[in-house]
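1. what shape does this take:
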Amino acid sequence: MANDIKLLLKGLNCANCAVKIEKRINNLEEVSEANMNFSLGIITIQPIKESESEKIINKVKNIVKELEPGVIVSKYRRDGNNLKRYNVKFKENNTHLNKIDSSKNLKKSKSLATNKFIKFFNQENMMSIIGIILYIIAMIFREDTYLNISVFILSYVLIGGNVLKIAFKNILRGEVFDENFLMSIATLGALAIGEYPEAVGVMIFYKIGELLQGYAVNKSRKSITSLMNIRPEYANVLTKNGERTVSPKQVKVGDLIIVKPGERIPLDGIIVEGEGLIDTSALTGESIPREVYKNDDILSGSINLNSVIKIKVTKNFGESTISKILDMVENASNKKAPTEQFITKFSKKYTPIVVFLAISVAIIPPIIISEAEFSNWLYRALIFLVISCPCALVISVPLGLFAGIGGASKKGILVKGGNYLEALKNTDTVVFDKTGTLTKGIFEVTEVNAVDINKEELLKFAALAESFSNHPIAQSIVRAYNGNFDKNDVNNYEELSGHGVKAIIKGKEVVFGNFKLMQDIGIKCERENKLGTVIYASIDGEYKGNLLITDQIKETSKEAIKKLKSLGIRKIVMLSGDNKKVAEKVSKDLGIDEFESELLPVDKVLKVEKLISNKKSNGKVIFVGDGINDAPVLARADIGIAMGGIGSDAAIEAADVILMKDDPLSLVQAIKVGKKTNSILWQNIIFSLLVKIFVLVLGALGMANMWEAVFADVGVTLIAVLNSMRALKA
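-> Now for the predicted structure:
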């Protein structure tokens, strides 16, 4: 929504803390809804009143300061790489992209490296390093003297002081089940029973693990966000005073822009001059360059490879293809997948249960077993506390889902939410629209059958009647007429959805449409039984013949149907507005299980509803359409998929998944990505729980120490984060 507040939480590497922050913000009376995208470190907030935005931001800053003091909150700006901020200077080059001064880049890289070095050796890390040195000295002179014990305790304070400080502050705020508190209690308990080396060693391991975990999360974020580095930074606008380099947000509809070889196309438009090759891989995942010519539509985000082209802008930056793609990917985490919702609920119960078990292990055995030593069972209980943090589960699920969405976008598959990505794996029935989805949708007029009229004149009437329609069939008729015509000759134009068109042309009442339309208006004619789409003509209430229009099946459609069946799809259905003979042949050629023909858009909705109500399993019903007039049925299906529909606003609004490539095989890829991502999520969940339960059992039996417990917490989290990143290559 336009009034949504987007905040960047820089330095937020704790997923459990992110869940707490999201919950606290959702509890604010000024907030309608808040969704945390942990993978990007962004929280999106819907205020109840737009006027209270600043008040909400201040409250969010206070909440974050309380829960995660080191995290910096700022307004999120996707256009942070704008010209003013970086003071970009361009160099003209005949064959390459204008480049930023390389010496400045080198200085900037050195500066960043220096900053990272200084940041690492901050006060807290320096204290930890001194603490580790003292710990090593104490371990060398391993004696139970007061001096050696004092060195252990001093090293513990230096290394874990910040953990203890945060834990104490969180206790005052009522945040008892916090990883800092649990680690503090566990290690302080170890000190209390004289396990000095282990208490300090475990705190060292925990701190190092946290550092590595933060590093792994940041690397994961960079890997994911690198897929989104497709935003154009500038546009070359042609003005009265010559060429001017500006931010794409400053360009208006109707402006002329120049795109040079190597530059990214900044805005959607139409080529008015020039031709060449463009790289669309950032949008479609297609590696083969596409040829473009004058009058071709061109999408922002593509890269011009080999020539200068002039483009007339048709959409402002906010409405451009690239902006819509970035919006969809950024907001994908707002729609939580069932697995993510389950883990969030499970983690809230998991920690209290394990803490309760820890208390039971510490108290019950010494009471009921006469020879049991309290210190021994207390130590076992402390192991439970270390393992009780659910970080591995809470981090890996959202990261895995977002990595899957990012990996899908790299293939030209835009998924609007983790819920849809997860639902793809449960696909039971796939319903295809025919025209433009399984067939090319590039129609040609192959026959003009005139009755009591000249063929050329009939075709001219048809071209005039269809000249106001964007339907592919209408456009094919306009293309078929080679002569000139004046649209001003057309009056009272009316498009009859699913039937045809009617208008007054040069004083004559003209109707072009399907056989049913002829019946409805009382025109007597024979129904043609031809392989193709037949458009019947009526002029002043008399039948004047028909046009035969044919389409071709896409080369990959048959392979896509075969692969869908191999993935376990139970039923494949085709819905078409075309006549039965054409629909039957296409269905038979492709190996489709069922087909329905001569359908209006509303009929398609009813057919999908029937399939949903009659399904015997919990599997999902997918509808795949070309996005031109399929918005109602896209919205009604369990998962609506628009093929090549990024140019259609209705398709973007209605569809849950958008296949940028105009290829049915992309659906196969989308389902595979959903299956692989879900598999990775459950690998992480099962692995994390098995390791934790295994170490808990060993700890209760006295066969595990705190080192194993820290591995079951931090080590497992690292493994889960790394495994989640495999979804990027799904």
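
2. drop to CA atoms for contacts and neighbour counts, all remaining ones
-> Will do.

3. what's the helix or strand for residue 510?
-> strand 508-513 (DSSP states H and E).

4. roughly how far is that strand from the heart of the chain?
-> 46 Å (CA atoms, centre = their mean, to the nearest Å).

5. quick one: contacts of it?
-> 461-462, 465, 499-504, 535-541 (CA atoms under 8 Å, 6 or more residues apart in numbering).

6. cool, stretch 173-193 as well?
-> 163-164, 166-168, 170-171, 196, 198-200, 202-203, 351-352, 375, 378-379, 382-383, 385-386, 388-389.

7. so which of those residues sit within helices?
-> 163-164, 166-168, 170-171, 196, 198-200, 202-203, 351-352, 375, 378-379, 382-383, 385-386 (DSSP state H).

8. any chance you could map the strands in the stretch 201-350 of the chain?
-> With DSSP state E, counting those that start in this stretch as the criterion, the stretch 201-350 of the chain has strands at 235-239, 242-246, 256-259, 269-273, 276-279, 290-292, 297-298, 303-304, 309-313.

9. now, of the ones in helices among the contacts of stretch 173-193, which are buried?
-> Neighbour-count burial (16 or more other CA atoms under 10 Å) applied to those gives 163-164, 166-168, 170, 196, 198-200, 202-203, 351-352, 375, 378-379, 382-383, 385-386.

10. the structure of the following sequence is requested for comparison with the preceding one:
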Amino acid sequence: MIFVSEKEHHHEHEENPKESIAKMIVTAVLSLGILVLTHFMNLPSWGVLLLWLLPYGLISYEIYVEALHNLFHGELFDEAFLMSVASTGAVVLGDYLEAVTVMLLFRIGELFEGYAFRKSRKAIAQMMALRPDAAWVVRNGTVESVKPEAVNIGEVIEIRPGERIPLDGVVLSGESTVDTSSLTGESCPVAVANGDDVNSGCVNLSGVLRVQATKAFGQSTVNKVIELVQYAESKKTKSENFIHRFSKIYTPCVVGLALLLAIVPSLITKDFAEWFSGACVFLVVSCPCALVISVPLTYFCGIGAASKHGILFKGSGALDALAKTQTVVFDKTGTLTKGVFHVTAVHADKMDKKRMLSLAATLEQVSNHPVARCIVQACEVAQEKVSEVQELAGRGVRGVVNGQMVCVGSDKWMDELGLPWHPCHHVGTTVHMAVDGEYVGHIVVSDEIKPESVQALEKLRKIGVTKTVMLTGDADEIGQEVASKLNIDEVFTKLFPRDKVEKAEELLKQKPPHTTLAFVGDGMNDAPVLTRADVGIAMG
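-> Coordinates of the predicted model:
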């Protein structure tokens, strides 16, 4: 599923969409009933007026409220005012069906726009889930739970396995692995130990950590990410759509001409009633309801056709913006790659490859680490006699298998064991293995490029995209490897969400005039840059 969005205007008032739809249905049913009733019954004019006031009041009173609200806030000539004036003119002339239809069509357009705006706010709600509600702070030798806002810079906090890191800081004691996917999008956890920096919003997976806070809660990484999303959303709501800009010019012109038509000729002919009626006719005829509803419905047909292919557009403006796209920026993990790790190479120095992989999988069964799970899934684990299994945070797993001491883990651990190891020419996470104190080889676990990524990039170039860029939180060698395989023009690595936004800002300044920049991503960590780009394309 692909979700495409761009910057759009929204109205001040909001209403439950189910209530709006119910009011539209009731209005339509009432109007149909009144038409049937007045066709078969000869009602007095005041009776017809009272009947039509029911559906008209139901569908229009909120638009009048919005027009008055905007009037008191200095926004006189907007589309709500234009619709109110035009429909009022229709009521004065006795064209009640016309008055109701104008308001009904306008409310349909607002319903579509409100739906798009509600979708955009979900990004903020998702990001708020990254912010912890409590922090364990060490004070006077005891550990107590406080709100993260109450922790001062320099204080020590304790982070237990499974907990989300509440504040940015540096590790004072303990070793663990940290899931940074919520910020970087990369699914391979990072080992941390004494002296390493950790960022708020990440999840501590294994060991207990004691961290000294280096930033206040308001300045923490996760708060900055939330602020980026909110800032991008606020910039987006200031971007007015065509109808809104059109009404700023069209409405005062129409109202001014209607006033001239009512006043100037009546001063000459002394027949104010006739010219007032003529001014009302002019207002009704000048009402751009065809424009107000035909443009949204035209785009709605295109949006509906795209949805059949699994593409959801947040708003009609995204179609226009997408047509002018010449720069496309991609996230890596889960967008260009599968986002799922697999064993991609087994290099055995002293034993059979299958036996080496089987031994590693036998030990890794005890670990919940994503890399360990990949190794277990890569082979059928033999029934071995296993004992004394121990998982060491940030290092790996060791245990006795059929009487042999087996160690599976990082190059750092191999150094600590005093075992000579060698790096691998394959790009990915390298897991080394030693048996009875002898280095026997390594296993490479890495993400895989989606088969359709190459084809998709080729098609983009054929339809006019002149520049492709990749932004990733992954290591430089991994990012460069993926970019070279896909023939991507530029690549930037080791980026946090705020860094991605900064890069997007730079690319927006560099893009050719009258063109747009699209960003393609798949995770919550991409939310700030998705909303900042001219076109945000979320895959998932």
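
11. make a PyMOL selection of the buried ones in the contacts of strand 508-513 of structure 1.
-> The buried subset of the contacts of strand 508-513 of structure 1, as determined by 16+ other CA under 10 Å, is captured in PyMOL by this line:
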select buried, resi 461+462+465+499+500+501+502+503+504+535+536+537+538+539+541
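
12. looking at the contacts of strand 508-513 of structure 1, which is nearest residue 18 of structure 1?
-> Among the contacts of strand 508-513 of structure 1, residue 499 lies closest to residue 18 of structure 1 (CA to CA), at 53.5 Å.

13. residues contacting the strand or helix carrying residue 34 of structure 2, please?
-> For residue 34 of structure 2, the host element (DSSP H and E) is helix 17-40. Outside helix 17-40 of structure 2, the residues within contact range by CA under 8 Å, 6+ apart are 48, 51-52, 54-56, 58-59, 97, 104, 107, 111, 115.

14. switch the cut-off to 6 Å
-> residue 55 (CA atoms under 6 Å, 6 or more residues apart in numbering).

15. and if you look at stretch 456-467 of structure 2?
-> Contacts for stretch 456-467 of structure 2 (CA under 6 Å, 6+ apart): 326, 327.

16. buried residues, that stretch. List them.
-> 457, 460, 465, 467.

17. distance between the helix holding residue 34 of structure 2 and the chain's centre?
-> Its chain's C-alpha centre and that of helix 17-40 of structure 2 lie 38 Å apart, by CA atoms, centre = their mean.

18. what's the answer for stretch 342-356 of structure 2, then?
-> With CA atoms, centre = their mean, you get 40 Å for stretch 342-356 of structure 2.

19. what segments of the stretch 251-400 of structure 2 are strands?
-> Under DSSP E, counting those that start in this stretch, the stretch 251-400 of structure 2 gives strands at 311-313, 325-331, 337-348, 386-392, 396-401.

20. can you put those in a markdown table and add distance to residue 444 of structure 2?
-> Below are those laid out as a markdown table (distance: least, CA to CA, whole Å):
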| stretch | distance to residue 444 of structure 2 |
| --- | --- |
| strand 311-313 | 35 |
| strand 325-331 | 23 |
| strand 337-348 | 5 |
| strand 386-392 | 19 |
| strand 396-401 | 14 |
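
21. quick one: secondary structure of the aligned partner of residue 423 of structure 2 in structure 1?
-> Here residue 423 of structure 2 is matched to residue 527 in structure 1, going by TM-score structural alignment. Following DSSP: H, G, I helix; E, B strand; the rest coil, residue 527 of structure 1 is assigned to coil.

22. for residue 527 of structure 1, which non-adjacent residue is closest in space?
-> residue 515 (6.7 Å; CA to CA, 6 or more residues apart in numbering).

23. quick one: the residues in structure 2 that the longest helix that structure 1 contains pairs up with.
-> Criterion DSSP H: the longest helix present in structure 1 is helix 665-700. Across structure 2, nothing matches helix 665-700 of structure 1 (TM-score structural alignment).

24. okay, the angle between that helix and strand 427-433?
-> 160 degrees (axes from the mean of the first three to the mean of the last three CA atoms, to 10 degrees).

25. what packs against helix 665-700 of structure 1?
-> Contacting helix 665-700 of structure 1 under the criterion 3 or more CA pairs under 6 Å, 6 or more residues apart in numbering; DSSP states H and E are the following elements: helix 391-410, helix 418-424.

26. after superposition, how close is the first one to structure 2?
-> I take that to be helix 391-410 of structure 1. Taken against structure 2, helix 391-410 of structure 1 registers an average deviation of 5.4 Å after superposition, with mean CA distance after the TM-score superposition for structure 1.

27. what's the angle from that helix to helix 665-700?
-> Using the same axes, to 10 degrees: helix 391-410 of structure 1 against helix 665-700 is 170 degrees.

28. buried residues in helix 391-410 of structure 1?
-> 391-410.

29. cool, stretch 319-335 of structure 2 as well?
-> Residues 319, 321-322, 324-335 are the ones in stretch 319-335 of structure 2 that count as buried (16+ other CA under 10 Å).

30. what's that stretch in contact with?
-> With contact meaning CA under 6 Å, 6+ apart, stretch 319-335 of structure 2 is reached by 339, 465-472, 515-521.

31. farthest-apart pair in those, please.
-> Between any two of the contacts of stretch 319-335 of structure 2, the greatest separation by CA to CA is 30.5 Å, found for 339 and 515.

32. neighbour-wise, which of those two wins?
-> residue 339 (20 against 15; other CA atoms under 10 Å).

33. returning to that earlier point: which one of the strands of the stretch 251-400 of structure 2 lies nearest to residue 533 of structure 2?
-> Between the strands of the stretch 251-400 of structure 2, strand 325-331 lies closest to residue 533 of structure 2; by CA to CA that is 9.1 Å.

34. can you state the direction angle for that closest one and strand 337-348?
-> Using the same axes, to 10 degrees: strand 325-331 of structure 2 against strand 337-348 is 50 degrees.

35. strand 325-331 of structure 2 vs structure 1, average offset?
-> Averaged out, strand 325-331 of structure 2 is 4.2 Å away (mean CA distance after the TM-score superposition for structure 1).
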